[in-house]
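Novice: My questions concern the predicted model and sequence given below.
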Amino acid sequence: MTLSSDSRPSAAAGTPTGPATAVPVDALRAAVENNFDSTLNTLCSLVAIPGIAWSSFDASQLDRSADAVAKLATAAGFPEVRILRCNKEDGTPGGPAVVARRPAAAGKPTILLYAHHDVQPPGDSALWETQPFVAQERDGRLYGRGAADDKAGVMAHLGAFAAAKEVLGEDFGLGVTLFIEGEEEAGSPTFRTFLETYQEELRADVIVVADSSNWQVGIPALTTSLRGLVDGTFEVRVLEHAVHSGMFGGPVLDAPTLLARLIATLHDDEGSVAIEGLVFRDEADVDLTEEEFRRDASVLDGVQLAGTGSISSRMWTKPALSIIGIDAPAVNVASNTLIPSARAKFSMRLAPGQDPQAAMDALEKHLTAHAPFGAQVTFTPGEMGTAFQTDTKSKAASLSLWALGEAWGVPAVETGIGGSIPFIADLKELYPDVQILVTGVEDPDSRAHSANESLHIGDFKNTVVAEALLLAGLNTETQRD
């Protein structure tokens, strides 16, 4: 199925064209404004639920979170609301997802609104300036775990749906499916199984994934590219067992030292990834200054930035390789021995257009070829995720860019994101004709996953307005086989 209108709205703020001419912009904006205090208060109540989809946390809180979202969907007017889950490969249950459906009227398309209700663990409480699960408003921002990632995405969907339903009334024939996942922060272990099990219930013409970021406070963005991902581990072994460092040290180097030497080969002298065969692109429509990047990333004074080309391309369209964990004796339990083996975990982000398996193979080839001093290197591949690029000429993307610009009052920009959302590849594979839009409520200071996570309240309101405009614009479309 495709959307049949041949006209597209302008990507900048201003007078709408095409299907957007029928969008009651002022009425939708007023509806969002009138209900915004309630929307924000409801978000605060969701932040208070510590729903974490990790096995080491209380699963009942995750169920409580799903139940709260389901009740909100019912109250919003979805006629069909279910809490669904699938089992993981080991037979244990996956996280609870909320699926709410409002069927399309005859000839109208369907939009699927995705977000997730589970959150990251709070981490070290000493680093928080507020209680992580008590939402607190300060200086125009709302602080709390999940305030931005991604309970604000949940409430953006519900707030936009409520505004469209209120303003359009009986003319609102667009089909709307709400899909609120419950295990995204745990890596979405049952996402593919879930899609395959409920493929027809989730089928749509347009999908909005509300789990990304705007360019900066006051400037909206449509995320048009995401890097892919491969991860795994590699181990360096030099001895069959540990030996006394005084008696045997000198003729043989310990495994942590050789691991460090191997890790050092992964980047060149400028800090660019030094793996042959990877895709590199220096493409970005907008860019950060070095000062802006240093501030947003909290780079310490004196630390030089790595890589070449624009900063945006280094974050969005070039590979990045990080060592995210090392297994070796901790300092406080170290003994005077030569360590026989040491292991590192890597995370490599991939440029759009890069085949993940080819990247994994290239990294394995590099590591085995650069084994220092003949050490044994064992490579263990982990997860793989495909990069994503939006077709910005699609009707849904053009309409979304117009809606964002109209809501903020400034033109929206097209940005990439250095992170990855691997499940988008699953969506594209199972629904090859769907138009996927990646939006979000975060900004560079939201600190998702970190202490003092926060949401800019003004931009959150604009996000709700933009999505309401998108729903109204899609409501003017018709569907054809």
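Specialist: Noted; the coordinates are in hand. Remember, predicted model here, so these are calculated numbers, not experimental data. Numbers count the residues shown, from 1 in each chain.

Novice: make it CA atoms for all contacts and neighbour counts henceforth
Specialist: Noted.

Novice: and residue 215, what does it touch?
Specialist: Each residue near residue 215 by CA atoms under 8 Å, 6 or more residues apart in numbering is listed here: 221, 413, 415, 443-444.

Novice: Check residue 99 too.
Specialist: 81-84, 177-180.

Novice: From those, pick the one nearest residue 264.
Specialist: Comparing these against residue 264 with CA to CA places residue 180 closest, at 41.4 Å.

Novice: Report whether the expected contact of that closest one with residue 112 is present.
Specialist: No. Applying CA atoms under 8 Å, one finds residue 180 not in contact with residue 112, separated by 10.1 Å.

Novice: Could you identify the most distant pair in the contacts of residue 215?
Specialist: 413 and 444 (14.8 Å).

Novice: Could you check which of the two has the larger neighbour count?
Specialist: residue 413 (21 against 16; other CA atoms under 10 Å).

Novice: mind checking how far that one is from residue 329?
Specialist: The span separating residue 413 from residue 329 equals 47 Å under the rule CA to CA, to the nearest Å.

Novice: One more: residue 72?
Specialist: 49 Å.

Novice: Those two: who's more crowded?
Specialist: residue 72 (17 against 12).

Novice: can you confirm residue 347 is in a helix?
Specialist: No. Using DSSP: H, G, I helix; E, B strand; the rest coil, the assignment for residue 347 is strand, not a helix.

Novice: putting a second one here so we can go through both:
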Amino acid sequence: MTVTRDTAPEAANADAPVRAAVEAALPATIADLCALVRIPSVSWDAFDPARVAESAEAVAALVRGLDVFDEVVVTRSGIPGTAELGQPAVLAHRPARNGRPTVLLYAHHDVQPPGQDIDWESTPFEPTVRGDRLYGRGAADDKAGVMAHVASIRALAETAGPDFDLGIAVFIEGEEEFGSRSFAAFLEDNRESLRADVIVVADSNNWDVDTPALTVALRGNVTFRLTVRTLDHASHSGMYGGAVPDAMMATVRLLASLYAEDGSVAVDGLTSRDVPAPEYTEEQLRLETGLLDGATPIGHGPLLSRLWSQPAITITGIDAPSVANASNTLSPVVSVRLSTRIAPGQPAAEAFQALEAHLRAHVPYGASIEIDDVDTGEAFLVDDSGWAVPLALGAMTDAWGKPPVNVGIGGSIPFISDLVRVFPEAQILVTGVEDPDSRAHSPNESLHLGVFKRAVLAEAFLLDRLNRRTGTPAAPAR
């Protein structure tokens, strides 16, 4: 059956009530977002899982309140290889009717740890508006993504009536910030409820506060703990330093071997990939990252190539004596958390093998090393050949008043490879509510309220246009 397409005048006429509905509900939408931000739903093992469960119930209540779904449940799936259950997720579903497509809306309600309160200008879990930004842990990543879905469905129900024809599945995950360990099992357990023609992942960035973006490339990740030992007990540094290598010295030398002189990655077997990119200046990099005067960017090639399509290695944590607790001893053991971003196109298992081989080949002074707590995620390249991509780009253009930029992201959303594996015919659209100054994962995380409004509006336009789309969509070529 041939799929009809909206003409520009028809789309513009239909957009007016959707725009009015989004704008009228915006204060309530932001209030709901603030209520979610107040729940410290950190999914890491060291934090209270009851708060993640509380967050899931709060999200479920919002989704139930839309009165459009046949079923809304809070559920968990098992973590493969363990006897544990993953964190609670929210699942909702309504079937499509009259030849309309089905869209799956994904976001996550868990958040990163807040870090030290002293690094925040306001309390991490007390949402605070300063200027045009809402500050708080999860305000951008990704409780704003949750509310973008809720608000866009609310606008569709108001303008089309709650008995609309579009099929919608909602999946709000509870452990994305802790590796999505039960994600693959969750997809298998709920395959039929989640099956869709289009999948919208609201967990990415926009080009700037005035320009939307569709993410078309994501780096993968390999993270693990590296432990270095040189002694079976601590020894006096004055008595034995200079002859006996301590673990910190060996660790520093080993970590330095991962980098070339220009700061790029020097690990044989880690690959790069060419990804088209817009112009991006060092001035913009400095503005967005806070790079200090005198400090220089690292690596080689165009800046966005370094951020989107080359590997990067970061030491994100270290277990060693603190400065305040330092004694004059040789440290027998040091552990670090090593986070590697891998270029699109390279399998994560292959990248891990390259990293492990490098570390074992460069161990100094006969030290002993151990690699454990390994976590991997696959990189992703969007197939933009399907009918849903131009529909999404048009919705973004009309909502923002300017066309979107196709971007790569230096971060990772590893579970997208699972979505592609389980639902190979679905078209995946990676969108988001963040901007370059959102500082996700960092102190003073924030959401630009203008960006949020336009992101909600773009998704509401997309849902409305999908709801008015007749015929059975053809599967994209793969």
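Specialist: Nice, thanks for sending it over. Just so you know, these numbers come straight off a predicted model, no measurement behind them.

Novice: Can you give the structural similarity as a TM-score?
Specialist: Here the superposed chains carry a TM-score of 0.92, computed using TM-score structural alignment, normalised by the length of the second structure; 471 aligned residues with a CA RMSD of 2.3 Å.

Novice: on that earlier part again, settle it for me: which of residue 180 and residue 112 of the first structure has more neighbours?
Specialist: residue 180 (27 against 22).

Novice: Counterpart of that one over in the second structure?
Specialist: Aligned by TM-score structural alignment, residue 180 of the first structure pairs with residue 172 of the second structure.

Novice: Same check on residue 97 of the first structure?
Specialist: In the second structure, residue 97 of the first structure lines up with residue 89, judged by TM-score structural alignment.

Novice: can you tell me which residues contact the nearest residue to that match once chain neighbours are set aside?
Specialist: Nearest non-adjacent residue to residue 89 of the second structure, counting by CA to CA, 6 or more residues apart in numbering: residue 173, 4.6 Å away. Residues in contact with residue 173 of the second structure, defined by CA under 8 Å, 6+ apart, are 87-90, 106-110.

Novice: Mind checking which of those residues are in strands?
Specialist: Residues of those located in strands (DSSP state E): 89-90, 106-108.

Novice: among those, which ones are buried?
Specialist: By neighbour count, with 16 or more other CA atoms under 10 Å, those hold 89-90, 106-108 as buried.

Novice: Dump these into TSV; add distance to residue 359 of the second structure as well.
Specialist: As requested, those are exported to TSV (distance: CA to CA, whole Å):
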residue	distance to residue 359 of the second structure
89	37
90	41
106	37
107	36
108	34
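
Novice: ok, the ones in strands among the contacts of residue 173 of the second structure vs residue 135 of the second structure, which is closest?
Specialist: residue 108 (18.0 Å).

Novice: May I ask you to confirm that that closest one is in contact with residue 143?
Specialist: Yes. Residue 108 of the second structure lies in contact with residue 143 (CA under 8 Å); the separation is 6.8 Å.

Novice: just the helices in the stretch 51-200 of the first structure please.
Specialist: Using DSSP state H, counting those that start in this stretch, the helices found in the stretch 51-200 of the first structure span residues 59-76, 151-168, 191-197.

Novice: Identify, out of these, the most deeply packed stretch.
Specialist: Comparing the helices of the stretch 51-200 of the first structure by mean neighbour count (mean count of other CA atoms under 10 Å), helix 151-168 comes out on top with a mean of 25.

Novice: Could you tell me where it falls in the second structure?
Specialist: On the second structure, the counterpart of helix 151-168 of the first structure by TM-score structural alignment is residues 143-160.

Novice: Pull the residues that contact that stretch.
Specialist: Under CA under 8 Å, 6+ apart, the answer for stretch 143-160 of the second structure is 17-18, 21-22, 25, 29, 32-33, 36-37, 59, 62-63, 66, 68, 105-110, 138, 162-164, 172, 202-203, 432-433, 447, 452, 455-457, 459-460, 463-464.

Novice: post-alignment, it versus the first structure, mean distance?
Specialist: By mean CA distance after the TM-score superposition for the first structure, the fitted stretch 143-160 of the second structure averages 1.4 Å away from its aligned residues in the first structure.

Novice: most distant residue from the middle of the first structure?
Specialist: Distance from the C-alpha centroid of the first structure peaks at residue 247, with 51.3 Å (CA atoms, centre = their mean).

Novice: Tell me the residue in the second structure aligned with that one.
Specialist: Residue 247 of the first structure maps onto residue 239 in the second structure, by TM-score structural alignment.

Novice: Am I right that its match sits in a helix?
Specialist: Yes. Assigned with three-state DSSP, residue 239 of the second structure falls within a helix.

Novice: list the contacts for it?
Specialist: No contacts exist for residue 239 of the second structure under CA under 8 Å, 6+ apart.

Novice: Sweet, I'm off.
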